[in-house]
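Participant: Show me how the following folds:
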Amino acid sequence: MTEYNRTANPLNKPGGVVSSRRKHREKLSAQGAGKAYRKFYGRHEHRVAAEAMLGRPLRPGEVVHHRDGDKLNNDPMNLEVLPSQAEHTKTQRRDPQGRWCK
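Facilitator: This next block holds a predicted model:
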């Protein structure tokens, strides 16, 4: 089995595991017509950007809010870290029909 893995296993050749995972990630990114958060190596991009902005990991329960309502706009000026989901809910607005507004 060791010899097979070293010489014949297609996953260990160029185009194997790493490149196939990258292709899979790229194929799945930007799916959902803007309704899903993009991911960066398995983590939500806005959370990674917020951690870089703060210079520390997010604490359990902290929520990242997009000020302009655009989930794909991960500019640090557009992100706000809130201490809880309850605080995040207070920042959201509903229109007269009860739908969430941006």
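Participant: going forward, measure contacts between C-alpha atoms and count neighbours the same way
Facilitator: Fine.
Participant: Endpoints of stretch 80-96, how far apart?
Facilitator: 26 Å (C-alpha to C-alpha, to the nearest Å).
Participant: how far out from the middle of the chain is that stretch?
Facilitator: The chain centre lies 19 Å from the centre of stretch 80-96; the measure is C-alpha atoms, centre = their mean, to the nearest Å.
Participant: Mind naming the longest helix for this protein?
Facilitator: When the chain is parsed with DSSP state H, its longest helix is helix 17-28.
Participant: what's the one residue sitting closest to the centre of the chain in contact with, if anything?
Facilitator: Taking C-alpha atoms, centre = their mean, the centroid of the chain lies closest to residue 44, which sits 1.6 Å from it. The neighbours of residue 44, taking C-alpha atoms under 8 Å, 6 or more residues apart in numbering as the test, are 37, 38.
Participant: how close does it sit to residue 2?
Facilitator: Using C-alpha to C-alpha, one gets 37 Å for the distance from residue 44 to residue 2.
Participant: Another for comparison:
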Amino acid sequence: MSKKHNPEGYRKHPHLSELNKKVNPERMTMSTRLKIRESRLNKGTGASYEKTFGQHTHRWVAELMLGRKLKPTEVVHHIDGDKRNNKPSNLMVFSSQREHLNWHKKHDNRYGGDAI
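Facilitator: All right, here's what the predicted structure looks like:
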């Protein structure tokens, strides 16, 4: 909705999710999610981050590495710069965007640091 018609913005109503589950319990089963995922897989240009079930795959892999959910402020960095390479050995987790930027300032020649 536009701000003109909804100046307060979109508000999520938790009760609607519960209502949808009651009205149509078979709608988003795991098999349905897998079918949707397969139909969309490899259809893009590869210019953005890969997603798994609507979540950026690199964040999902980082959560598995850490054994916990990532905090909203945590940033996952791709060491080799390839945003499609989600191997655990290629990922670093920073506690904040500031910490991530400081790493780039030290190590990335685009930010004045030494190239790796």
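Participant: how much space between the residue nearest to the centre of the first structure and residue 101 of the first structure?
Facilitator: 22 Å.
Participant: Then residue 12 of the first structure?
Facilitator: Residue 12 of the first structure sits 49 Å away from residue 101 of the first structure, taking C-alpha to C-alpha as the criterion.
Participant: Those two - which one has more neighbours?
Facilitator: Neighbours were counted for residue 12 of the first structure and for residue 101 using other C-alpha atoms under 10 Å; residue 12 has more, 14 against 9.
Participant: Let's see the distance spanning stretch 17-30 of the second structure from one end to the other.
Facilitator: First-to-last residue span, stretch 17-30 of the second structure, C-alpha to C-alpha: 16 Å.
Participant: Centre of the chain to that stretch, how far?
Facilitator: For stretch 17-30 of the second structure, the distance to the chain centre is 24 Å (C-alpha atoms, centre = their mean).
Participant: Please point out which parts of that stretch sit buried.
Facilitator: Within stretch 17-30 of the second structure, no residue counts as buried by 16 or more other C-alpha atoms under 10 Å.
Participant: contact partners of it?
Facilitator: Contacts of stretch 17-30 of the second structure (C-alpha under 8 Å, 6+ apart): none.
Participant: For the first structure, which segments are assigned as helices?
Facilitator: Using DSSP H, helices in the first structure cover 2-7, 17-28, 45-54, 85-91.
Participant: buried stuff in the last one?
Facilitator: For helix 85-91 of the first structure, the neighbour count (16+ other C-alpha under 10 Å) marks residue 88 as buried.
Participant: what's the mean deviation for it versus the second structure?
Facilitator: Relative to the matching residues in the second structure, helix 85-91 of the first structure has an average distance of 1.8 Å after the fit, by mean C-alpha distance after the TM-score superposition for the first structure.
Participant: Now do that helix: which range of the second structure does it align onto?
Facilitator: Using TM-score structural alignment, helix 85-91 of the first structure corresponds to residues 97-103 of the second structure.
Participant: what's the first-to-last distance across stretch 21-39 of the first structure?
Facilitator: Rule used - C-alpha to C-alpha; the end-to-end distance of stretch 21-39 of the first structure is 13 Å.
Participant: Can you give the distance of that stretch from its chain's centre?
Facilitator: For stretch 21-39 of the first structure, the distance to the chain centre is 9 Å (C-alpha atoms, centre = their mean).
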